[in-house]
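Colleague: Provided below are the primary sequence and the corresponding predicted coordinates.
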Amino acid sequence: MIQNIELKWLYDVLTLEKHRNFTLAADLRHVSQSSLSRRIQTLEKSLGFHIFDRQTSPLQLTEEGKLFILNVRNLLSDFEYNIEKIKGTSDLRSKIKIASAHSLSGHLFPKILKNLKNYTDKTFYVEAIDVNQTVDYLKNGTCDFIMSFYDPSLMNSNFLCHQLFSAKLYLVTGTDTSGFPKFSLEDESFPFMSYTDESYMGKQVNQFLQTQQTHHFDTNFVSSMSTLLKDMIKHGYGVGWLPNYSIQEELKHQTLSILPLKNAVLPVEIYLYRHNTRLNIELENFWNFIKLIDWDIE
């Protein structure tokens, strides 16, 4: 049986996890570095496992520590929320932390808030970051959910996932003032606005390019951000693949045009991921709400 765990030790752990530095964490917790270290060690002894790997620099969580941090964050968030509720605090808001791939955040969250009737009762902390970072955030317990693309490393019993929708990547070009494409399939070579090789979109596109023989794609601009690539393509600097959910208005107003290269429409799948562990009631409600949304992607 776990005994004598003090609440302040849990806040110590969260502070140290956030900053990964004993000196800084001790200052923020208003204790000496040696006191903070002893408190963490006492907590670990009571738990029966190490939370931090002290042999690494910067400080890293152990695998047990990652799950522990997630549960501690949920526990304290739920505890604080219910205490404020008991006190009758006005303007009480639950907190939801989400990491999202850059290209998804601007499309998904307006629709989420549009469908969420009581969104003013919540505060959303949203980080729009690289796809690989979102996965790391989830695995390290830094956020409650991530909105990202299909990732095989998350398809196991440690995580839960819900497919939000399927989308497509289209090869597009900017247009001139008359709405005519600046590049066409009559061109044997294209200046190419490319995703980074390690990005999800980049891997999808590179897989296609390995089998593409009819045209040459001359890479002269690389970014992991599809919004930046879209701006470059719209301004006529080259062609590139963009997700259909991000170019609907541009296609409607003919500021972008699809190049009908054979087999160049690439499928992508978008998911909501979380840890397979109990979340607080507000987070569980959000999870269930998201699963009811009809995203209606064309």
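Modeller: The structure has been received and is ready for your questions.
Colleague: alpha carbons only for contacts and neighbour counts from here, please
Modeller: Noted.
Colleague: residues of stretch 124-137 that come out buried?
Modeller: By neighbour count on 16 or more other CA atoms under 10 Å, the buried set for stretch 124-137 is 126-131, 134-135, 137.
Colleague: Need the residues you listed in TSV (columns: distance to residue 204 and secondary structure).
Modeller: Putting the buried residues of stretch 124-137 into TSV (distance: CA to CA, whole Å; DSSP: H, G, I helix; E, B strand; the rest coil) gives the following:
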residue	distance to residue 204	secondary structure
126	26	strand
127	24	strand
128	20	strand
129	19	strand
130	16	coil
131	13	helix
134	18	helix
135	18	helix
137	23	helix
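Colleague: Below is structure B, check it against A:
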Amino acid sequence: MELKWLDDYLALIETGSFSAAAEKRHVSQPAFSRRIQQLEDWAGVSLIDRSRKPLRFTPLAAKHEAAFRSLATQIYEFQATLRSDANQTPGLVMAAQHSLAAWYLPTFLEELRSLMPDQRFRIRSENRDESVALLARGHADILLTYETRQTQSDVPPQLATCCQLGEDALVLVASARLCKSEDFTNPKRPLPLLCFPPESFFGQAIRTHALPELMHARLITIQCVSEFSLGLREMALIHQGAAWLPRNLIAQDLQEGKLREVQSVGSEVPLKIVAYFSNHSGRALQGLLAQLLARRGAHSKANPPTQAEASLAPE
């Protein structure tokens, strides 16, 4: 099969006539008709019902129209990937925890690209355990993740160099409407809660640092369990319950008053934002890390750090 036959067929679908499709494809109508016939011969089926006018496609052709479009897209995407890989150096792979990929990664990526403008990066957004595993297996060069003081990533120093980038916190929030409701504020009524799975990183951190205090103060009822912060955020926004979420992830929701912190019963859980740079990924990555540390170190020397900026120092 020739790719131009597939493009001809898609043009015929879009225009609905042989003459218009031939004009769009810049060929004569007889040549265009022959190419459609060649596509049918290759497929071994009739795509055009030539017994009727105006143009009609056979039921089989209509049924698989989406598949024809998808096939053409896949071929061109594969072609673009091959050309890109042939013309560019391999990229560094960054594995990022889902929540950080949603809000912090773009800023961090912009900083890395400012240090090495010609360096390519490939992003893998995963849950925390899988992100750590990608680094450990050598399938990622950089790991971007959250940690608490009690819950480290257990990445051995001989495998990767750790750099603390900033701070965040899990805060208990609920929609403004829910916070005003009598059932929600009544200490004798169960508090509807949106939770992370107990075995997840956020689930463990909340159960260690915040949930016992909440359960001592209020009865709770579990409304939803999800691994994804963005999913729990959406549930909170439609008044389904309270959830511990990264403050920076929901900063705009808090600013606009869509979500409110439930400080009366919900202690926050401090988080560190850290990046691990593999020690076995070659000179490009080590050069990038050196530049990153030098920039942050130079900034600290030139200006005494504020409390927020102090978190940018390397661990």
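Modeller: Right, received. Where do you want to start? Quantities reported herein were computed from a predicted structural model and do not represent experimental measurements.
Colleague: Structural similarity score between the chains, please.
Modeller: The TM-score (TM-score structural alignment, normalised by the length of the first structure) is 0.61; 205 aligned residues with a CA RMSD of 2.7 Å.
Colleague: how about the helices in the stretch 201-315 of the second structure?
Modeller: Using DSSP state H, counting those that start in this stretch, the helices of the stretch 201-315 of the second structure run over 201-209, 211-217, 229-237, 251-256, 283-302.
Colleague: For residue 214 of the second structure, give me its contacts.
Modeller: Applying CA atoms under 8 Å, 6 or more residues apart in numbering, we find residue 214 of the second structure in contact with 265-267.
Colleague: With respect to residue 115 of the second structure, which of the helices of the stretch 201-315 of the second structure lies nearest?
Modeller: Evaluated with CA to CA, the helices of the stretch 201-315 of the second structure place helix 283-302 nearest to residue 115 of the second structure, the distance being 6.8 Å.
Colleague: shouldn't residue 113 of the second structure be in contact with residue 105?
Modeller: No: Residue 113 of the second structure lies out of contact with residue 105 (CA atoms under 8 Å); the separation is 12.0 Å.
Colleague: Show me which of these two is the more surrounded one.
Modeller: With neighbours defined as other CA atoms under 10 Å, residue 113 of the second structure and residue 105 compare such that residue 105 has more, 19 against 14.
Colleague: What does that one correspond to in the first structure?
Modeller: In the first structure, residue 105 of the second structure lines up with residue 109, judged by TM-score structural alignment.
Colleague: in the helix or strand containing that match, what counts as buried?
Modeller: Under the criterion of DSSP states H and E, residue 109 of the first structure resides in helix 102-115. Within helix 102-115 of the first structure, the residues scored as buried using 16+ other CA under 10 Å are 102-105.
Colleague: what does it contact?
Modeller: For helix 102-115 of the first structure, the surrounding residues in contact (CA under 8 Å, 6+ apart) are 119, 128-131, 147-148, 225-227, 245-246, 290, 293.
Colleague: Nearest to residue 188 of the first structure, out of those residues: which one, please.
Modeller: Top of the list for closeness to residue 188 of the first structure, among the contacts of helix 102-115 of the first structure and by CA to CA, is residue 226 at 24.3 Å.
Colleague: Give the closest residue to the closest one in space, chain neighbours not counted.
Modeller: Nearest residue to residue 226 of the first structure in three dimensions, chain neighbours excluded: residue 103, at 5.7 Å (CA to CA, 6 or more residues apart in numbering).
Colleague: Could I get the contacting residues of whatever residue of the first structure lines up with residue 269 of the second structure?
Modeller: Superposed on the first structure with TM-score structural alignment, residue 269 of the second structure falls opposite residue 266. Residue 266 of the first structure is in contact with 168-170, 204-205, counting by CA under 8 Å, 6+ apart.
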